[in-house]
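In: what follows is a protein structure lacking sequence information:
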């Protein structure tokens, strides 16, 4: 069992927003007494919440480690701005990098911490690490593409493996702009069952994130689009292929055998980051921390708190 946690709301000043804003944060362990560098876990989406990453909190069960979770701005329990739906000039990568910097500084850990970013969170933290921030010690990029071109290519490959009638329904609604229909969502669920989380029934901590995002899809819809494989937002142009070589800290790369983040989307990270290690979980898709929890915790505990060898 992970130790008890504390919750806080971190004030976040956002240019162009004339109301008080905050980032919700949950901390397992004690940042003041931890003997090891704290770990910050950064969730995916964009627009999801931290809930589905909570198995990682078990790292703090030794009483010497602190694990920090937060809900990114616009999602989860943080400030929402549904009035900004569709505003691609507002929902940009830099907003979330600024928020991350605000979180670590508010918590007083900016001089020494490690990060695990999952999916979009891994993309975001890859960019953060490429700027070589002073306090970053180690980085895990979990189930994240090095570029969205590669992501779309991988998604198209996986979609082609679905039954033809499912493919036809997905294309029909994407062409018609009716991706909010129940038929589209039902067809989409087969892809998610195979390549996002294979545990059945869907764990409550995963379902909670999907429910919150369904209630306010502003960030996900604006930046990404209606689904994991139909990318219509500005993230379609996102890439770290050129900048990955700037990541100087030891980096762990993670994906699952059935992952929508196929080997082809992870490989450029591995090829370019000077100090990197890559592990693929054989019985997992996009959430090996859910699908192979015990092994996952063993791997990341050794990486973050043990000796690193390339």
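Out: Thanks, I have the structure now. Just so it is clear, the model here is predicted, and its values are computed rather than measured.
In: hey, let's count contacts and neighbours off CA atoms from now on
Out: Noted.
In: and the gap between residue 209 and residue 151?
Out: Distance, residue 209 to residue 151, by CA to CA, to the nearest Å: 22 Å.
In: over to residue 191?
Out: Residue 191 is 14 Å from residue 151, by CA to CA.
In: who's more crowded, these two?
Out: Each of residue 191 and residue 151 has its neighbours counted (other CA atoms under 10 Å); residue 151 has more, 23 against 20.
In: that one contacts residue 263, doesn't it?
Out: No. With contacts counted by CA atoms under 8 Å, residue 151 stays clear of residue 263, the gap being 10.3 Å.
In: report the buried residues of the helix or strand where residue 175 lies.
Out: Assigned by DSSP states H and E, residue 175 falls within helix 164-176. Residues 166, 169-170, 173-174 are the ones in helix 164-176 that count as buried (16 or more other CA atoms under 10 Å).
In: in CSV, list the residues you listed along with distance to residue 40.
Out: Converted to CSV, the buried residues of helix 164-176 look like this (distance: CA to CA, whole Å):
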residue, distance to residue 40
166, 38
169, 39
170, 36
173, 38
174, 36
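In: okay, helices next: where are they in the stretch 201-310 of the chain?
Out: Using DSSP state H, counting those that start in this stretch, the helices of the stretch 201-310 of the chain run over residues 204-215, 218-223, 263-272, 288-291, 293-305.
In: no no, the stretch 51-200 of the chain
Out: Ranges of helices within the stretch 51-200 of the chain are 93-107, 120-130, 148-159, 164-176, 182-195, based on DSSP H, counting those that start in this stretch.
In: structure B:
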């Protein structure tokens, strides 16, 4: 699967990936290879490091786009969830009572039960509402209820709600929906295998403020960053310090996506070995290079999320190039 032939110019020249080196007492202990790309809303690759066409699963960074049917069907309006409900539908949250309560509100207003959620019950928890994807699942169910679609099979790839997600994503990418490759994510819902440049293109659309539903989603996430992840979590703390200018959503296995609001620019990051610490270090490195966050904000964020033991440091080598 590739970007449309008219898009993605400049992606054929080989560029080295970024390297994140973990040093202990000045000696290199581990090295992570990282690919990153910046796209505009037209899909043009503006800057990159490594392979822009690197293919991998977008994982939970897909969530803002999985929320599109929730809005377009009228389900979000029907359950009167407001921006908080939209934010939790895009969240990989911490499972706190506050997070669970927002997911429950969607179900309650849609006259659904928590036991209809098909995300797992986390270890040590008592309800699927505490799962980090419960908001997404609640939005799926509310959409099914509004559209009179089956609620017991909502995670199957051929279910109407999942087909609608694929249709909307394919539309944003300029691809036929049947070209998308899906696989089961850890919460049971489908996720998509995409090129890194395609992920960046999706986030360029998310930040462009030219499509009403995407603008509503980005506004909700930025208004309630604490619901998108949680206190001390990277996405939450970054959006707080960006003062409404940068949207952030990560995914498992080294996926991190960013969007510059109003500029129509998207960034996608993939760490080959899936390291969380490496993706966060690279995100901070690129935010500094792109000048998307103030120096003081970057310093505060680094101190809060890159928690390393004494004598241990992370160094990012390389830069985005056009």
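Out: Arrived safely, thanks for sending. A quick note: this is a predicted structure, and the numbers were derived from the prediction, not measured.
In: next, the TM-score between them, please.
Out: The TM-score (TM-score structural alignment, normalised by the length of the first structure) is 0.27; 130 aligned residues with a CA RMSD of 6.1 Å.
In: can I get the helices of the stretch 201-310 of the first structure in TSV including mean neighbour count?
Out: Listed next are the helices of the stretch 201-310 of the first structure as TSV, based on neighbours: other CA atoms under 10 Å:
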stretch	mean neighbour count
helix 204-215	16
helix 218-223	25
helix 263-272	19
helix 288-291	23
helix 293-305	16
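In: which of those sits closest to residue 116 of the first structure?
Out: With CA to CA, the closest approach to residue 116 of the first structure among the helices of the stretch 201-310 of the first structure belongs to helix 293-305: 9.0 Å.
In: show me what the closest one is packed against.
Out: Packing partners of helix 293-305 of the first structure (3 or more CA pairs under 8 Å, 6 or more residues apart in numbering; DSSP states H and E): helix 288-291.
In: and the helix it packs on, what other elements does it pack with?
Out: helix 293-305.
In: again, only using 10 Å
Out: Counting contacts by 3 or more CA pairs under 10 Å, 6 or more residues apart in numbering; DSSP states H and E, helix 288-291 of the first structure packs against strand 251-256, strand 276-281, helix 293-305.
In: got the angle for the first one vs helix 263-272?
Out: Strand 251-256 of the first structure and helix 263-272 are oriented at 170 degrees to each other (axes from the mean of the first three to the mean of the last three CA atoms, to 10 degrees).
In: cool, the longest one as well?
Out: Following the same axes, to 10 degrees, one obtains 20 degrees for the angle between helix 293-305 of the first structure and helix 263-272.
In: distance check, residue 250 of the second structure against residue 277 of the second structure.
Out: 12 Å.
In: which one's more surrounded, these two?
Out: More neighbours surround residue 250 than the other of residue 250 of the second structure and residue 277, with 26 against 19 (other CA under 10 Å).
In: nearest to residue 269 of the first structure, of the helices of the stretch 51-200 of the first structure?
Out: helix 120-130 (9.1 Å).
In: show me what that closest one is packed up against.
Out: Identification of packing neighbours for helix 120-130 of the first structure by 3+ CA pairs under 10 Å, 6+ apart yields strand 39-42, helix 93-107, strand 113-118, strand 136-142, strand 251-256.
In: show me where the second structure has helices.
Out: Assigned by DSSP state H, the helices in the second structure fall at 63-66, 68-72, 75-78, 82-89, 97-109, 134-147, 160-173, 196-208, 212-223, 225-228, 234-241, 276-290, 295-305.
In: pick the most deeply packed of the ones you listed.
Out: helix 196-208 (a mean of 29; mean count of other CA atoms under 10 Å).
In: who's in contact with residue 235 of the second structure?
Out: Contact analysis of residue 235 of the second structure by CA atoms under 10 Å, 6 or more residues apart in numbering lists 91-92, 221, 225-229, 246-250, 256-258, 280, 305.
In: hmm, back to that, would you turn the helices and strands packed on helix 288-291 of the first structure into TSV with distance to residue 22 of the first structure?
Out: What follows is these, written out as TSV (distance: least, CA to CA, whole Å):
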stretch	distance to residue 22 of the first structure
strand 251-256	30
strand 276-281	34
helix 293-305	29
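In: what is the burial count for the residue lying closest to residue 167 of the first structure once chain neighbours are set aside?
Out: Counting by CA to CA, 6 or more residues apart in numbering, residue 167 of the first structure lies nearest to residue 159, which is 6.9 Å off, once chain neighbours are set aside. By the criterion of other CA under 10 Å, residue 159 of the first structure has 18 neighbours.
In: wait, isn't residue 159 of the first structure in contact with residue 189?
Out: No. The criterion here is CA atoms under 10 Å, and residue 159 of the first structure misses it with residue 189 at 11.9 Å.
In: okay, and the common contacts of those two?
Out: Listed as contacting both residue 159 of the first structure and residue 189 by CA under 10 Å, 6+ apart are residue 166.
In: tell me which element residue 7 of the first structure is part of?
Out: Applying DSSP H and E as the criterion places residue 7 of the first structure in strand 5-11.
In: quick check: angle from the helix or strand just after that strand to helix 93-107?
Out: For strand 5-11 of the first structure, the following helix or strand on the C-terminal side (DSSP H and E) is strand 22-28. If you take the same axes, to 10 degrees, strand 22-28 of the first structure sits at 50 degrees to helix 93-107.
In: which strands or helices does strand 22-28 of the first structure pack on?
Out: Counting contacts by 3+ CA pairs under 10 Å, 6+ apart, strand 22-28 of the first structure is packed against strand 5-11, strand 39-42, strand 67-70, helix 93-107.
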